[in-house]
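> no sequence for this one, just the structure:
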């Protein structure tokens, strides 16, 4: 065992642990995945044959060779598990949502400061190909002053699945909303107001499955939308500015690649579905996508733990996302 490596412990091996965390930890130079908390040893070892699987969070936190704990448990346990890991002297990465309440997220952030531990939240969609492309178009002034943005994460899931995720507190707003809110705050900062329509539209659904949330800025509106009753769910972004519009269909391919069992590496994160820019004269052209790469988050996190770089998602930024999420829930 190389003690110069950052030893990582993973809490949970559902979709998050299996597709968004374990493959990237394994692929990150200087990191070593040393243990996973799971009740399903066979599932973990089907992907990671030699992995140490422990039955409890307490057992994981007792491991002296673990420096970073990744919390990928159900939402309601995020704050509890993050606090326990920080108090055990570990650095912590919490999957989104940071917590189920703004108050709990603040407690976790305060504890990390008190204990001098690095705390970050997994807002990986900052490294999506489509988002990076949009950020470039805005930065380079291609679209002019942005007036209207629609950011979609739609699905076609007309029958609710019998899983905890379909009954989670906050429903799809706390599931998909964190991605869209974080991206909006990264591009445009804190809005001056919020209007929220968050609803349950599917028969038999135990949690909200639709949202249309408008972030109001003085001369801009940013609309965050998701429905699980969208048979045509290809639209990702529609952005309109004083110099033209950019329309993007299709989602970043990194999630589907890891779900399919591909390990990050090589020609990773290339989105083949190009967006279309239409200028003020009505002339349209395809826009090549920037390359998405979640590995950049993990490399930055490793550097931050070693004291060689900045936290890729500081707790203060994740708290700003949580405040918007909770404000929308209270006002819907």
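Yep, it's here. It should be emphasised that the depicted structure is a prediction, and the values quoted were computed from it without experimental measurement.
> hey, let's count contacts and neighbours off CA atoms from now on
Fine.
> got the buried residues for the longest helix seen in the chain?
Counting residues, the longest helix found in the chain (DSSP state H) is helix 315-331. For helix 315-331, a neighbour-count test (16 or more other CA atoms under 10 Å) marks 315, 317-326, 328-329 as buried.
> Which residue ranges of this structure form helices?
Under DSSP H, the chain gives helices at 15, 22-27, 41-47, 57-61, 78-87, 102-115, 129-139, 171-175, 177-188, 254-259, 295-305, 315-331.
> Out of those, the one nearest residue 237 is which?
For residue 237, the closest of the helices of the chain is helix 129-139, at 8.3 Å, according to CA to CA.
> picking that back up, can I get the helices of the chain in TSV including distance to residue 123?
Formatted as TSV, the helices of the chain follow (distance: least, CA to CA, whole Å):
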stretch	distance to residue 123
helix 15	15
helix 22-27	14
helix 41-47	24
helix 57-61	23
helix 78-87	15
helix 102-115	15
helix 129-139	12
helix 171-175	12
helix 177-188	6
helix 254-259	13
helix 295-305	9
helix 315-331	8
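> pretty sure residue 44 contacts residue 12?
No - look at residue 44 against residue 12 with CA atoms under 8 Å: they stay out of range, at 9.8 Å.
> residue closest to the middle of this structure?
Nearest to the geometric centre of the chain sits residue 123, at 3.6 Å (CA atoms, centre = their mean).
> if we can go back for a sec, mind putting the buried residues of helix 315-331 in CSV, distance to residue 22 included?
As requested, those are exported to CSV (distance: CA to CA, whole Å):
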residue, distance to residue 22
315, 22
317, 24
318, 22
319, 25
320, 27
321, 25
322, 25
323, 29
324, 29
325, 27
326, 29
328, 32
329, 32
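> contacting residues around the residue lying closest to residue 200 once chain neighbours are set aside?
In space, and not counting its chain neighbours, residue 200 is closest to residue 208: 4.3 Å by CA to CA, 6 or more residues apart in numbering. Residue 208 is in contact with 170-173, 198-201, counting by CA atoms under 8 Å, 6 or more residues apart in numbering.
> Got another one to weigh against that:
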């Protein structure tokens, strides 16, 4: 199948291009890159891949699907236009600024009879897939609660504005991860850290308490404004606990010059010294890293389209994530626990 990427900022360059190229099921038709500097960056990263001036020009070249990875403020119109033109769509996260807009996009996909999905690639993070294997083993017994953190020392990539902020950015990832592990969220307690004023006010940190319908309670925190880097996954069950502080493995590998296609033997595997620890009545053991690979998102999308089935990231799940973020913002503004 033929696919194109719309936008070539950090997301297009680091989180989409290498994985589309690694998925042999897809032919990359081109990238929408309008400025001279962006076209130069594309030529350096992917020699020979054509640059297009617009979404319509890319679709006219003949694609089955497009990936919309432009800034959030431009994403809605592009998703609607791509569906109107009759192609399948991958929308980057945040899927939408609010649940109302998410429902609008879902309705448009149904009306067009085309697949729309959301790039929740961090379902294939190394630490998450390793944790999933631990939970599947049953060694923790019934899970009571979880403590996650995704802290990044990088204010430079945080857009400012009423529809931006860290809650909608990294918050979309961690909420999706936790609902994949423990099921839908019913209620939210939230706190947001703010900088700026007026239309430039933006949240640069958050703490969420998520009450899952399954009975599990999960707490998750994140910041880009506190000069702090940390990834933490702690899960506590009746029979023990599992604690992980793995790195952002795939991003670090890309920045070191590795790619999922050229370095498949080591791709997405954490160094042994950073393996998580499972502690039960039998003692503490290090848990070998599972392989994380965002390429699986694109392989899964191809399988779903070829079979006429639903991709791994469903629209119902994407809408639920946005609704949880809406509830979190409301909770932070009112100081009250908010139902999803």
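Noted; the coordinates are in hand. Treat the numbers as computed from the prediction; the structure is a model and nothing was measured.
> list the buried ones in stretch 233-244 of structure 1?
233, 235-241, 243-244.
> Next: stretch 113-121 of structure 1.
In stretch 113-121 of structure 1, counting by 16+ other CA under 10 Å, buried: 117-121.
> Give the aligned range of that stretch in structure 2.
Residue correspondence for stretch 113-121 of structure 1 in structure 2, counting by TM-score structural alignment: residues 110-118.
> burial measure for the aligned partner of residue 209 of structure 2 in structure 1, as a count.
In structure 1, the residue paired with residue 209 of structure 2 according to TM-score structural alignment is residue 214. Counted by other CA atoms under 10 Å, the residues lying close to residue 214 of structure 1 total 20.
> Hmm, residue 214 of structure 1 is touching residue 223, no?
Yes - counting by CA under 8 Å, residue 214 of structure 1 does reach residue 223; the two are 4.5 Å apart.
> Distance of the nearest residue to residue 116 of structure 2 once chain neighbours are set aside relative to residue 145 of structure 2?
Nearest non-adjacent residue to residue 116 of structure 2, counting by CA to CA, 6+ apart: residue 89, 4.8 Å away. According to CA to CA, to the nearest Å, residue 89 of structure 2 stands 35 Å off from residue 145 of structure 2.
> When these two are compared, which one has more neighbours?
Neighbours were counted for residue 89 of structure 2 and for residue 145 using other CA under 10 Å; residue 89 has more, 24 against 20.
> dump the residue contacts of that one.
Residue 89 of structure 2 neighbours (CA under 8 Å, 6+ apart): 65-68, 79, 82-83, 114-117.
> That one matches what in structure 1?
Checking TM-score structural alignment: residue 89 of structure 2 goes with residue 92.
> Its match and residue 305 of structure 1, how far apart?
For residue 92 of structure 1, the distance to residue 305 of structure 1 - CA to CA - is 10 Å.
> any shared contact partners between these two?
Joint contacts of residue 92 of structure 1 and residue 305 (CA under 8 Å, 6+ apart) are residue 118.
> Now check structure 2 for the residue matching residue 193 of structure 1.
Under the alignment (TM-score structural alignment), residue 193 of structure 1 pairs with residue 187 of structure 2.
> Pull the most distant pair out of the buried residues of stretch 233-244 of structure 1.
233 and 243 (26.8 Å).
> Could you measure from the closest residue in space to the match of residue 193 of structure 1 that isn't next to it in sequence over to residue 7 of structure 2?
Spatial nearest neighbour of residue 187 of structure 2, excluding adjacent residues (CA to CA, 6+ apart): residue 339 at 4.4 Å. Between residue 339 of structure 2 and residue 7 of structure 2 the computed distance is 35 Å (CA to CA).
> just residue 72 of structure 2 next, same as before
From residue 72 of structure 2 over to residue 7 of structure 2 the distance is 11 Å, taken as CA to CA.
> Who has more neighbours out of those two?
Neighbours per residue (other CA under 10 Å) separate residue 72 of structure 2 from residue 7, with residue 7 holding more: 23 against 20.
> what does that one align to in structure 1?
Using TM-score structural alignment as the criterion, residue 7 of structure 2 maps onto residue 12 of structure 1.
> Against residue 33 of structure 1, how distant is its match?
Between residue 12 of structure 1 and residue 33 of structure 1 the distance is 13 Å, computed by CA to CA.
> From residue 325 of structure 2, how far out is the residue nearest to residue 187 of structure 2?
Taken as CA to CA, the span from residue 339 of structure 2 to residue 325 of structure 2 is 11 Å.
> swap in residue 161 of structure 2?
16 Å.
> And residue 267 of structure 2, by the same measure?
32 Å.
> likewise residue 143 of structure 2?
From residue 143 of structure 2 to residue 325 of structure 2 the distance is 24 Å (CA to CA).
> returning to that earlier point: tell me which residues touch the match of residue 209 of structure 2, please.
194-196, 221-224.
> Tell me the spacing between it and residue 195 of structure 1.
Distance from residue 214 of structure 1 to residue 195 of structure 1, by CA to CA: 5 Å.
> Nice, that's everything, thank you.
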